[in-house]
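Trainee: Predicted model, plus sequence, below.
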Amino acid sequence: MSLKLVIGNKNYSSWSMRPWLALRASQIPFEEIFVPLYTGVADKQRILDVSRAGKVPILIDGGVTIWDSLAIIEYIAERFPEKRLWPEHPAQRAHARSVSAEMHSGFAALRNECGMNLHRPVRAIELSDDARANIARVQEIWTDCRERYRQSGPFLFGAFGAADAMFAPVVHRFRTYAVAVTRETQAYMDTMMALPAFAEWTEAGLAETLVIEKFETA
């Protein structure tokens, strides 16, 4: 039975982007099930019928259901070990899991002040000290990974992997909000934006017409 991934709007749903990108960039076949967010009771019930958590993304693999972005990526990595979403070396794998978990649980100010919105005109906004600290920390992580693993490839741990999928929406946030970044950060962003799966998600998000007012920011 093929995998099914329930996602929200590509224009807004950063959490949906992460496992979608992990699957697509790894060339793992799956069926995409789109449920518009915040459009009414019926669509909310469609999500609740799959997962009582009531949130996307959700991965369905036969009788197995997973409803968290990082948990989905972990499941994919175990289900398809040949795709090497995590580095083979134990120390590198632990490093990749650590930065992925930090992304998963942290950076609240950046998330709140720079929501993902692909349609938003590119322009800077006034950011809080906490958001600026988040941005500095993301760049620190990316720079450290690139310095350690650049000889293995252009992504965070050489080849594209789970950590890149987890940080992918931040690339959009930095671009959309015209965040001033270092040359190393920009080089990594360029690598991600050139990834065919990343470009595919972006193109589809830009093609969406549904506007969710609560996600529209100045």
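Mentor: Received it, and whenever you're ready, just let me know what you need.
Trainee: alpha carbons only for contacts and neighbour counts from here, please
Mentor: Noted.
Trainee: Would you indicate which residues of the top helix by length along the chain are buried?
Mentor: Criterion DSSP state H: the longest helix present in the chain is helix 129-149. Under the neighbour-count criterion of 16 or more other Cα atoms under 10 Å, helix 129-149 has 131, 134-135, 138-139, 142-143, 145-146, 149 buried.
Trainee: export those residues to CSV and tack on distance to residue 104?
Mentor: Listed next are the buried residues of helix 129-149 as CSV, based on distance: Cα to Cα, whole Å:
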residue, distance to residue 104
131, 16
134, 13
135, 15
138, 12
139, 16
142, 15
143, 19
145, 17
146, 20
149, 22
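Trainee: How about residue 107, nearest residue that isn't a chain neighbour?
Mentor: In space, and not counting its chain neighbours, residue 107 is closest to residue 134: 5.5 Å by Cα to Cα, 6 or more residues apart in numbering.
Trainee: structure B:
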Amino acid sequence: MSLHLIIGDKLYSSWSLRGALALDLAKAPYSEELIKLNQPDTRERLLKHSPTGKVPLLKSEHGTIADSMAIAEYLAEQFPDAGLWPDDVAARAQARSACAQMHAGFFAMRGNMPFDLSRDAPLETVPAEVQADIERMLALWAECRAAATDAGPFLFGKVSLADAFFAPIAVRLRTYRVKLPTVAEAYVETIYQWPAFKAWQKAGLEEVGK
């Protein structure tokens, strides 16, 4: 199967990170094309690939798939033996629910804490709605852990698509120096030690100043 992933800057594009981590989980060989964001020709270049004008985009033999959630589900279908979702039915349902909640919400956190792998400073003031998002996020992670049936340091024990979706949140919590409970801090560290994430982080930090 020929797969081609179109992404934005690794330094700034949290949604692109999700797509790349999903492909890594699927152990799917793919080629990669980076289109720099916030440039005069960015939208024009993206529209050549998809009418959404957004990243990530996955080109496959079945067409161009837009949106990281759709990419994740496509890969789970095409690579069923990779175990992208938890094996247990209840855990799998919770994983999908958690990813959908993240995908469709947490706008205060995302808006006030832009994804930037190179950042290392707290917000001067934390708006109430951001604090509420952080607290809900920590509760959601706890709900995932409670539903897990596998052992391990990831949200559902074994690494899954849930971790691909929440990795950018872990980055925000660390780069904005959010004080976390021990369990949540350990999970953030798990993400930072994930080889696929470390490779992305290294490439993203190399973009600084380019």
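Mentor: Structure's in. What do you need? The structure displayed is predicted, hence computed values, not measured ones.
Trainee: thinking again about what came up before, name the nearest of the buried residues of helix 129-149 of the first structure relative to residue 106 of the first structure.
Mentor: Checking these against residue 106 of the first structure by Cα to Cα gives residue 134 as the nearest, at 8.5 Å.
Trainee: residues in contact with the closest one?
Mentor: Residues near residue 134 of the first structure by Cα atoms under 8 Å, 6 or more residues apart in numbering: 107, 109-110.
Trainee: between the residues you listed, which is nearest residue 12 of the first structure?
Mentor: residue 110 (14.7 Å).
Trainee: any idea how far that closest one is from residue 36 of the first structure?
Mentor: Distance of residue 110 of the first structure to residue 36 of the first structure, given as Cα to Cα, to the nearest Å: 24 Å.
Trainee: do the same with residue 29 of the first structure
Mentor: 22 Å.
Trainee: the strands in the first structure, which residues?
Mentor: Applying DSSP state E to the first structure gives strands spanning 3-7, 30-34, 58-61, 64-66.
Trainee: chain center to the shortest one: distance?
Mentor: For strand 64-66 of the first structure, the distance between its averaged C-alpha position and the chain's averaged C-alpha position is 19 Å (Cα atoms, centre = their mean, to the nearest Å).
Trainee: same deal with stretch 75-86 of the first structure?
Mentor: Distance, centroid of stretch 75-86 of the first structure to centroid of chain: 17 Å (Cα atoms, centre = their mean).
Trainee: so it aligns onto which residues of the second structure?
Mentor: Stretch 75-86 of the first structure lines up with residues 74-85 of the second structure when matched by TM-score structural alignment.
Trainee: So which bits of the matching stretch are buried?
Mentor: Residues of stretch 74-85 of the second structure classed as buried by neighbour count (16+ other Cα under 10 Å): 75-76, 79, 82, 84-85.
Trainee: now stretch 10-30 of the second structure
Mentor: Neighbour counts over stretch 10-30 of the second structure (16+ other Cα under 10 Å) mark 10-26, 28, 30 as buried.
Trainee: just stretch 50-70 of the second structure next, same as before
Mentor: Under 16+ other Cα under 10 Å, the buried positions of stretch 50-70 of the second structure are 50, 53-59, 65-69.
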